[in-house]
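Undergrad: Fold the stuff below for me.
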Amino acid sequence: MAPIVLFTYKRPEALARTIEALQRNEGARESVLYVFSDGARAAQDAAAVAEVRAYLRGISGFRQIFIKEAPTNKGLAASVIDGVTEVIREHGRVIVLEDDLVTAPNFLAFMNAALDAYAGDPRVFSVSGYTLPVRAAGDVYFTQRASSWGWATWADRWSSVDWAVEDYAQFSRDALARRRFNRIGSDLSDSLRKQMEGRIHSWAIRWVYNQFKQDKLSVFPTLSKVINIGFDGGATHTRRGQAGRFSTELDRGGALSWNFTEPTLDPSTVKQFAAYYSLPVRLKYKLIQWLPS
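TA: Purely as a prediction, here's the structure:
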């Protein structure tokens, strides 16, 4: 079983739902859980961080639990990069969650099965537990864009990433490369630019950019094993307007075996997937974000 790596900050209620769902997973009691608790960014966050840490000390239901409490605030991007690097160095593979993700009872089974199925296939960059409500044949499908909502990968893929994005100056001058990058989402080149300008701090955009550079695929379930419950005022990187855009049904079927097909791109599925990141759809939900609740 791959270790589970969970990142948390200051939302004890959402964290409790995440943990409780994980505890109900097939394979939880055989899994090692690492929890990385970030330090308070501001004085007003200290009480919530302390509440999170008090809750974590009482959890059970896993083979082993390691709680890592950062003494100061690192931010999500640095926490994920450092935490995943630490755990994957020891275990060779990881399953990663944040504290606003509720999983289906077969999430761990799916992630571990996919990790086993594609471990020896370098074409597959990552495994996603979350999926958009696209129509796809079979148990899984593939895209060129990883998801950060319940995902997994292997040490060789993780170590291949250039987190500094050393070739960004060249990429920023290459209009064709930017258009190619944006084929799987009109937001990508702009998000990478903001990251490099220091306007956002995102590990995920750098992860997806490195996937693009290496021409790799991510595997998704056709039935989502994850839903995001983090669309509220306490969320760090999600907003209310995104809730409808990324809403999906959680898998309730309970399957514990899947047919893992050859990694190929189905044009119809990729078109459906990319549509959720198209400019018209993004503008629609940005408007919803600013409407009165």
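
Undergrad: all contacts plus neighbour counts: C-alpha atoms, from now on.
TA: Noted.

Undergrad: ok, Gln289 - contacts?
TA: Applying CA atoms under 8 Å, 6 or more residues apart in numbering, we find Gln289 in contact with 239-242.

Undergrad: Doesn't it belong to a helix?
TA: Yes: the assignment for Gln289 is a helix, going by DSSP: H, G, I helix; E, B strand; the rest coil.

Undergrad: Give me the distance between it and Leu188.
TA: Distance from Gln289 to Leu188, counting by CA to CA, to the nearest Å: 20 Å.

Undergrad: Then Ile19?
TA: According to CA to CA, Ile19 and Leu188 sit 31 Å apart.

Undergrad: What about the nearest residue to Val102 once chain neighbours are set aside, how many residues nearby?
TA: Using CA to CA, 6 or more residues apart in numbering and skipping residues adjacent in sequence, the residue nearest Val102 is Thr18, 5.0 Å away. Thr18 sits with 21 neighbouring residues when counted by other CA atoms under 10 Å.

Undergrad: compare with the first, here's sequence two:
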Amino acid sequence: MQTPITFIIFNRSQKTEKVFEAIRQAKPKKLFVIADGPRSNREGEAEKCEETRAIIERVDWECEVIKNYADLNLGCAKRVSSGLDWVFNNVEETIILEDDCIPHPTFFRFSEELLEKYRYDTRIATISAQNVQFGRKRTNYSYYFSRYNHCWGWASWRRAWQHYDLTMKLWKEVQEENLLHDILIDPKAVNSWRRIFQSVYDNPTGITWDYQWTFACWMQGSLSIIPNVNLISNVGVGADATHFNSKQKFSFINMSMEAIEFPLKHPLFIVRNIEADIFTQKTVYKATALDILKEELKKKLNYSTVKK
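TA: From the prediction side, this is the model:
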């Protein structure tokens, strides 16, 4: 495989091993590995981080392994964003996987072909593995275009990532000009994303980096490529998860996967699928950052209910 793969790991060796095996089957010639350091207040985490990093030493195919390991814990937002800055300073394009996102084998070829096809098309910012249409076929082609850039298995170019800003400096002006309305139209969606972006803007180095990526793509009017079948399964729910560590009923976690067929059938147009995006907004993004924070508050304070 010619396209570099970027692998983001931390302290979950069992999950990391499963994704590593998928990468091993793809046999990339270049592998970038981003790892955060252990938290000083978590007993035994240093050992878990070392155990997880040791998996990377098992590369047994012809591959240049390039590591960016933090000695101290930077947190999810800083570690992922700074790590991807480092990757895109070294290469023009890459496929990106986190330690809890197991890809279907066909995702690699899917990404590689589309990275080449849209390499110089600035209308496209990202290629996603995730499809959250739950079996609904939105197109007769192999993929459709969306405003949502799902990050559970994705690929992109330096030309797109250069617009990323962890601190979202443009948010104040976007708020003042009410630009989210121009992007989203639907008032409920506007209110939901306004809460999300405001929460991230107020704490940009918190636990998330991907909402800032969505914001950057929207500010450039960019589209994402979504496969017509789901090519990724997130297995990250559990006590050791950063975002989904309670028994939240997110139906898009642990989704089944399906092979995408080759040769790919490319759309003859670049127009986003509004029907698919409306469905995505109503299913995935109804679970806003506020909802997640409320779940965490309920767990920490042992509340039986949290008033919405």
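
Undergrad: Figure out the helix or strand that the residue nearest to Val102 of the first structure lives in.
TA: helix 12-23 (DSSP states H and E).

Undergrad: go on, Leu97 of the first structure?
TA: Per DSSP H and E, Leu97 of the first structure falls inside strand 93-98.

Undergrad: same thing with Val33 of the second structure?
TA: Using DSSP H and E, Val33 of the second structure maps to strand 30-35.

Undergrad: now that strand: which residue numbers in the first structure?
TA: Residues 32-37 of the first structure are where strand 30-35 of the second structure aligns, with TM-score structural alignment as the criterion.

Undergrad: what's the mean deviation for that stretch versus the second structure?
TA: Its aligned residues in the second structure lie a mean 1.2 Å from stretch 32-37 of the first structure after superposition (mean CA distance after the TM-score superposition for the first structure).

Undergrad: for Arg93 of the first structure, what are its contacts?
TA: Neighbour list for Arg93 of the first structure: 2-3, 115, 152-155 [criterion: CA under 8 Å, 6+ apart].

Undergrad: let's see it at 10 Å
TA: Residues counted as contacts of Arg93 of the first structure (CA atoms under 10 Å, 6 or more residues apart in numbering) are 1-4, 84-85, 87, 112, 115-116, 119, 152-158.

Undergrad: and if you look at Gly206 of the second structure?
TA: By CA under 10 Å, 6+ apart, the residues touching Gly206 of the second structure are 75-78, 199-200.

Undergrad: Show me those residues that map onto strands.
TA: When DSSP state E is applied, the contacts of Gly206 of the second structure are split such that none fall in strands.

Undergrad: could you redo the residues you listed as a markdown table and give each row neighbour count and distance to Glu261 of the second structure?
TA: Listed next are the contacts of Gly206 of the second structure as a markdown table, based on neighbours: other CA atoms under 10 Å; distance: CA to CA, whole Å:
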| residue | neighbour count | distance to Glu261 of the second structure |
| --- | --- | --- |
| Gly75 | 18 | 38 |
| Cys76 | 19 | 34 |
| Ala77 | 18 | 35 |
| Lys78 | 19 | 37 |
| Ser199 | 14 | 40 |
| Val200 | 22 | 38 |
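
Undergrad: Out of these, which sit inside helices?
TA: Among the contacts of Gly206 of the second structure, the residues falling in helices (DSSP state H) are 76-78, 199-200.

Undergrad: Just the buried subset of the contacts of Arg93 of the first structure, please.
TA: 1-4, 84-85, 87, 112, 115, 119, 152-155, 157-158 (16 or more other CA atoms under 10 Å).

Undergrad: Out of the residues you listed, which comes closest to Ser60 of the first structure?
TA: Among these, Ile4 lies closest to Ser60 of the first structure (CA to CA), at 13.7 Å.

Undergrad: does that closest one really touch Gln23, like I thought?
TA: No: assessed by CA atoms under 10 Å, Ile4 of the first structure is found out of contact with Gln23, at 11.7 Å.

Undergrad: Find residues that contact each of those two.
TA: Counting by CA under 10 Å, 6+ apart, the contacts common to Ile4 of the first structure and Gln23 are Phe62.

Undergrad: the inter-axis angle of the helix or strand Val87 of the first structure falls within versus strand 93-98?
TA: Using DSSP H and E, Val87 of the first structure falls within helix 76-91. In terms of direction (axes from the mean of the first three to the mean of the last three CA atoms, to 10 degrees), helix 76-91 of the first structure departs from strand 93-98 by 150 degrees.
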